[in-house]
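Below are the sequence and a predicted model for it; my questions follow.
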Amino acid sequence: MTTIRPRRSVLYMPGSNARALEKAREIAADVLILDLEDAVAPEAKAAAREQVCAAVKAGGYGRRELVIRTNGVDTAWFGDDLGAAVEAKPDAILIPKVSAPETLDQIGAQLDSLKAQPTLRVWAMIETPLAILQAEAIARAARNPHSRLSCFVMGTNDLAKETRARFVPGRAPMLPWLTSAILAARAHGLDILDGVYNDLKNEEGFLAECEQGRDLGFDGKTLIHPAQVATANAVFAPDEAELAQAQAIIAAFALPENQGRGAIQLGGRMVELLHAEMAKRVVALSEAIAG
């Protein structure tokens, strides 16, 4: 099994806010997205870029995964964003509005020309109608190591804007898009993160959407406020009962009498080898969270 990195809580931090970047060192999010795009006014782009890259270079974020979100590839800021990000050496670069696999080919070539470190990954925002329609083709780019693609990030606010879909409890208008993106990501070995929840005062609604995202198959949720981190961390982590069940399945298949068997009975249930593989992932995720 490949190494699992927890991505339960993925917090956007405005790159133009120095205080927020400093405070982020103490927030219990698994991932910090240091944002140069939506959260930054045009006149502040250059200063934010310098500030974000300086923060990444300075470190002090502990185990948190650091991701820099650039401006779009069709903007005047992208080239400078990409070059500065490569020099800063975050864990990944998040590219907005990836709507075609050719965009990832272009970025892969640019990263090679910039001599980016081999470990630098590319994350892709899936936030346009065309991206949903081409989700599988975009995800397939991960088969080529040149693309560095490792994660999809849903941009549900932009999808709502582009489609005129309404935000309603249960997200019925968006469910076909979300599940299509999940299938595409899993078909090609990618992680995938759910979109943000906008109503900061509605804790019950946020909890319900986290649980829905987990049940759909997302690895975690993107967040817009530190107050959302604890809930996302709890929902997207295995609970005690799930962990105990996973450990029991692994232990049962390890018994001498069950060696080589494709299915066994455990607690009155039929359990197959595929359940053992799922159980191993649950245990590995729990161990990764514990550190």
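The structure has been received and is ready for your questions.

Could you use CA atoms for every contact and neighbour count after this?
OK.

Run through the helices of the stretch 151-291 of the chain in chain order.
Here the stretch 151-291 of the chain has its helices, by DSSP state H, counting those that start in this stretch, at 156-163, 175-187, 203-216, 229-235, 240-254, 273-290.

next up, a second structure to put side by side with the first:
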Amino acid sequence: MNDTIEQSKRRPRRTMLYVSADIEKHMAKSAELPTDAVIFDLYESISAEFKQRGRDKLARFLKETRFRGQEVILRVNQIGTEWLEDDLRLAAQLPIDAVLLSGVKTGEDIREAAYNLELAGGAHLPIMSMIETPMAVLNALDIAGASDRLVCLAVSNANLMTSMRLPPSPDRTGLFTSLSIVVLAARAHGLSVVDGAHLDITDPHTCEYACRQSRDFGFDGKAVIHPIQLAYTNDAFTPKPKDVEKKLQIIKLMEDAIADGRSYAMLDSRLLQPSELDAARRCIAMHEAIQQRNKAFDKENDTYVEAVSR
């Protein structure tokens, strides 16, 4: 597995902002927003007659625009549609960080798309997959292990709820099993996993609740459909100072124990398990990566901004 894929798997994805590739003012604004990733959408946000116009607009925009370290992702049209081949050909030519596949139902869909992307010249690009149908959920483990270029699974709550014929529900009770299956599949193959967007942008309280619910399910982050959602979504998935301090304690205690020939340690009268060392190291690595991301939006640190911008 190459370094690009490994680095992609370790990136923060607390927020992934969807932006239509056909709306220039939204694309321009996205370059300055403190989102961990920007998903430029060629699929749901552009009607059939304007697909090529969207491709052309996006190509011009990315050629002329510098980003502040955001992960730049292209969401292509659904597998099996007439537009996918042109989307993959464009992806191979763009200065992007990953391709997000839509309409995936099986691991074979991933393998075929990866092969076609390679034929188009995009063998260097990491791949992500939407999980948006009951079939995709039931095949999530197969999908997650289908390619060593796959780095992330991304749920679409709206599409999944529609295809499952679920009524609208603020707590998403009907999705609990599906969300857990997707998280399990992603973790079984060492992938990151991102929850779907909260669609009500007028109520920050319900959005904040949805973010914390996603975090408690084990997601790394959540899709975002409006900049107003960024602050509390980023916050929900950012390790808090007290958590960082505790993880550093765990690392020190466990490393000292290992040096003494023991596989366990005690913290606040609690027995620490060996697996907690790995979890603590992951938390600290993510904390450090987030700190680096935040520096990109420090207006006084132009040197860093220049370094991480495209």
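Looks like it came in fine. As the structure is a prediction and not an experimental result, all values here were calculated from the model.

Quick check: TM-score for this pair?
A TM-score of 0.94 describes the superposed chains when it is computed by TM-score structural alignment, normalised by the length of the first structure; 285 aligned residues with a CA RMSD of 1.4 Å.

Kindly indicate whether E43 of the first structure is helix, strand or coil.
Secondary structure, DSSP: H, G, I helix; E, B strand; the rest coil: E43 of the first structure is helix.

That one corresponds to which position in the second structure?
Aligned counterpart of E43 of the first structure in the second structure: E49 (TM-score structural alignment).

I'd like the distance between that match and L253 of the second structure.
61 Å (CA to CA, to the nearest Å).

Between those two, which has more neighbouring residues?
L253 (18 against 8; other CA atoms under 10 Å).

isn't the more buried one right up against A265?
Yes - between L253 of the second structure and A265 there is a contact at 6.2 Å, judged by CA atoms under 8 Å.

Could I get the full set of strands for the first structure?
Here the first structure has its strands, by DSSP state E, at 9-14, 31-35, 65-69, 92-95, 121-126, 149-154, 191-194, 220-223, 263-266, 269-272.

so can I have TSV of those showing distance to L178 of the first structure?
Listed next are these as TSV, based on distance: least, CA to CA, whole Å:
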stretch	distance to L178 of the first structure
strand 9-14	17
strand 31-35	21
strand 65-69	21
strand 92-95	19
strand 121-126	10
strand 149-154	8
strand 191-194	8
strand 220-223	13
strand 263-266	32
strand 269-272	28
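
For N202 of the first structure, which of those strands is the nearest?
strand 220-223 (13.7 Å; CA to CA).

That closest one packs against which elements?
Helices and strands touching strand 220-223 of the first structure, by 3 or more CA pairs under 8 Å, 6 or more residues apart in numbering; DSSP states H and E, are strand 9-14, strand 191-194, helix 203-216, helix 229-235.

For the third one, buried residues please.
Buried residues in helix 203-216 of the first structure, counted by 16 or more other CA atoms under 10 Å: 206-207, 209-214.

coming back round to it: with distance to P90 of the first structure as new columns, can the helices of the stretch 151-291 of the first structure be given to me in a markdown table?
Formatted as a markdown table, these follow (distance: least, CA to CA, whole Å):
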| stretch | distance to P90 of the first structure |
| --- | --- |
| helix 156-163 | 25 |
| helix 175-187 | 22 |
| helix 203-216 | 26 |
| helix 229-235 | 21 |
| helix 240-254 | 32 |
| helix 273-290 | 20 |
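
so which of those helices gets nearest V122 of the first structure?
helix 175-187 (13.6 Å).

Average offset of the closest one relative to the second structure?
Averaged over the aligned pairs, helix 175-187 of the first structure sits 0.6 Å from the second structure after superposition, using mean CA distance after the TM-score superposition for the first structure.

Tell me what angle that helix forms with helix 156-163.
130 degrees (axes from the mean of the first three to the mean of the last three CA atoms, to 10 degrees).

starting at the chain centroid, how far to helix 175-187 of the first structure?
14 Å (CA atoms, centre = their mean, to the nearest Å).

Name the residues of it that are buried.
Neighbour-count burial for helix 175-187 of the first structure [16+ other CA under 10 Å]: 177-179, 181-185.
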